[in-house]
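Novice: The amino acid sequence is not available; the structure is as follows:
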């Protein structure tokens, strides 16, 4: 299979200068990504509240959330394609509206009491709304920024968008804990209201031109996309393997209690997110998207898997987990940028959508494999993460880069 990519015609300096997201647009899209990050981590803080107020079992709740997440496989490519016709702003508004509506329904549901017979159906309805609407948020934001940026600016703007998502994940648990001091349902109020600031900023954004039928007519070179989809799947496979298996490993290898293992994992996740945030805000935007960043990310991923798999002190776990953050910070914006450059102007939304779907597939595969592999051999998920890093290095050596990234 060929990994060649479509060349990009160079832009004139004045055209490149004109293609720059203005401050209002960058702020609105950063706020939208931050909302998405808040939702991803705050979710875990109100699971006990949800069980107590609805009377639903953890299995029924997690099943509903899993179905909502699975709908991202449908929603991300679909909304990305529709944004070519409806416009990026409209799709981002729909996604933020779906975020607000799904959490408002959840808040209303929790006020109905555990005896209400519609608890299960209402929870499922809210998660279906979430999955079918919010799935379009991040890929459409990526496509919008790609529309408004030149090839030279692309890595920087996409890296800052990823940093906003990471910041939201960092702030989510802290804001949820603070909101509990104000109201027992504080985390739900936080989620129901979080999307409104970003929604109110949207009218002040600079709208990207609609692609319309041009996006359908353009040949996107999907054979050349295979490498970028493989990189996206491998990164999320490795990330999921480590995240799902590290808690049990801390307990079995170091004899930590469940609460101690959870606390240690929480600190590891926080430190890792800080590493990602710092690198994506200050280092990655100063680099050029290309083979060196892919190789560095692959090496970090390989080293992370090996260090986590090998027996040793807890400090080895810390180093390995922080290297996982380095790998994510380098790889995700780099392969997203290179895929964006590879397909040309009219394919931005569609490539963002399929990359989001590849992320979902990789992380879902990790969820399916991690427990089984850990049961066979506790180090197996981490060796698989290391093999994913090795595969990234091989791909980085074999693929041909878009012309503007050479």
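Specialist: Structure's in. What do you need? Note that the structure is predicted; figures quoted are calculated from it, not measured.
Novice: CA only for contacts and neighbour counts going forward, please
Specialist: Noted.
Novice: and the residue of the chain most remote from its centre, helix, strand or coil?
Specialist: Distance to the chain centre peaks in the chain at residue 115, reaching 36.2 Å (criterion: C-alpha atoms, centre = their mean). Using DSSP: H, G, I helix; E, B strand; the rest coil, the structure places residue 115 in coil.
Novice: quick one: the helices in the stretch 251-400 of the chain?
Specialist: 258-278, 291-309, 314-343, 348-376, 380-398 (DSSP state H, counting those that start in this stretch).
Novice: elements contacting the second one?
Specialist: Which is helix 291-309. helix 314-343, helix 380-398 (3 or more C-alpha pairs under 8 Å, 6 or more residues apart in numbering; DSSP states H and E).
Novice: The closest residue to residue 395 other than its chain neighbours: helix or strand, and which one exactly?
Specialist: Excluding the flanking residues, the one nearest residue 395 by C-alpha to C-alpha, 6 or more residues apart in numbering is residue 227, at 7.0 Å. For residue 227, the element it lies in under DSSP states H and E is helix 222-254.
Novice: what about versus this one:
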């Protein structure tokens, strides 16, 4: 509820300061106001995903952790798929219509949440959550590194779209924007399809998802080295499908390390995602040096994820082998 209230306040301030920006003498005030709005968003709305994952896990039970996490991921993917279409329709009504919707939608969600009964949490679970350290332990490190590097790779890829496309075409800015929109739609559609048809249907184990996701993530980035716009579409589909397997895999595996406090562990993962996007913004300047440089960095991230996946898979296989010998 705090996250949704933060979203409402943030988007409302963005709307108001956007209106003020039409007055040239108030540009500086509008810019500062927009920064404050984004700070409010970052300090509050960042809790929505771990809160939803925690709530879903409480409803489904720890034994159905992967199903709960995937359900939330499917909702996020559906939003990313529908969101651009809603924005396009809203912008045809008014330049401010999309911002107004961004205020209204959290209000609707807040009303639904307020009317919904809170999930039951045992006293033992609350005690365990309270005893967990602020900083995550070493046992979470492989999963958190995966979360950071995945977000670095994805964000750098998005930052490099425009210079990358311009480097192989002579298209106008509007044409490039259209292609970027198509690539992001391909990404959302593939993510939604993989999470719905494969992950939620439990057709692959978390370790299997780790392995397959790491391979697809690496192959997709390598395909971006080909200077061809059609290859970019195929590469985007492969990268997004790989990420769609990796995110629920490492989230499920990390929360299984502390089944009594899945919300706290989901918070560790969400923080790692934020760190990854922050690092990517610092590395985005590499696209100005050469459009292909962010792709090289993305390949490096995918290799690191592949190495971690191999080590985790090896440990899992060794554990199963030990249990089999004992039996």
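Specialist: Good, I have the coordinates. Everything quoted here is computed from the prediction, not taken from an experiment.
Novice: that older thread, will you turn the helices and strands packed on helix 291-309 of the first structure into CSV that also has mean neighbour count?
Specialist: What follows is these, written out as CSV (neighbours: other C-alpha atoms under 10 Å):
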stretch, mean neighbour count
helix 314-343, 24
helix 380-398, 22
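Novice: Tell me which of those sits nearest to residue 101 of the first structure.
Specialist: With C-alpha to C-alpha, the closest approach to residue 101 of the first structure among these belongs to helix 314-343: 29.5 Å.
Novice: What span of the second structure is the closest one aligned with?
Specialist: Aligned using TM-score structural alignment, helix 314-343 of the first structure spans residues 229-258 in the second structure.
Novice: where's the matching stretch relative to the chain centroid, distance-wise?
Specialist: 10 Å (C-alpha atoms, centre = their mean, to the nearest Å).
Novice: go on, stretch 138-157 of the first structure?
Specialist: So, by C-alpha atoms, centre = their mean, the centroid of stretch 138-157 of the first structure is 16 Å from its chain's centroid.
Novice: what does stretch 40-58 of the first structure give?
Specialist: Taking mean C-alpha positions (C-alpha atoms, centre = their mean), stretch 40-58 of the first structure and its chain are 22 Å apart.
Novice: buried sites along it?
Specialist: Residues 41-43, 45-46, 49-51, 53-55 are the ones in stretch 40-58 of the first structure that count as buried (16 or more other C-alpha atoms under 10 Å).
Novice: what's that stretch in contact with?
Specialist: With C-alpha atoms under 8 Å, 6 or more residues apart in numbering as the test, stretch 40-58 of the first structure has contacts from 61, 109-116, 119-120, 169-170, 172-173, 176-177, 185, 187-188.
Novice: so that stretch aligns onto which residues of the second structure?
Specialist: So stretch 40-58 of the first structure is aligned with nothing, judged by TM-score structural alignment.
Novice: Can you get me the start-to-end distance on that stretch?
Specialist: 17 Å (C-alpha to C-alpha, to the nearest Å).
Novice: Adding distance to residue 293 of the first structure, write the helices and strands packed on helix 291-309 of the first structure out as CSV.
Specialist: Converted to CSV, these look like this (distance: least, C-alpha to C-alpha, whole Å):
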stretch, distance to residue 293 of the first structure
helix 314-343, 6
helix 380-398, 9
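Novice: quick one, which of these is nearest to residue 245 of the first structure?
Specialist: helix 380-398 (6.8 Å).
Novice: In the second structure, which residue range corresponds to the closest one?
Specialist: Going by TM-score structural alignment: helix 380-398 of the first structure matches residues 293-311.
Novice: and the closest residue to residue 406 of the first structure other than its chain neighbours, how far is that from residue 342 of the first structure?
Specialist: In this structure, residue 406 of the first structure finds its nearest non-sequential neighbour in residue 290, 6.7 Å apart by C-alpha to C-alpha, 6+ apart. Shown here: residue 290 of the first structure relative to residue 342 of the first structure, a distance of 12 Å by C-alpha to C-alpha.
Novice: Show me the common contact partners of these two, please.
Specialist: With C-alpha under 8 Å, 6+ apart as the test, residue 290 of the first structure and residue 342 both reach residue 401.
Novice: Show residues contacting the helix or strand that contains residue 146 of the first structure.
Specialist: In the assignment (DSSP H and E), residue 146 of the first structure maps to helix 137-147. Applying C-alpha under 8 Å, 6+ apart, the contact partners of helix 137-147 of the first structure are 19, 21, 26, 29, 32-33, 36, 76, 79-80, 83, 88, 91-92, 95-96, 154, 157-158, 161, 208-209, 340, 345, 348-349, 352-353, 356.
Novice: Separate out the buried members of the residues you listed.
Specialist: 19, 21, 26, 29, 32-33, 36, 76, 79-80, 83, 88, 91-92, 95-96, 154, 157-158, 161, 208, 340, 345, 348-349, 352-353, 356.
Novice: nearest to residue 240 of the first structure, of the helices of the stretch 251-400 of the first structure?
Specialist: helix 348-376 (5.0 Å).
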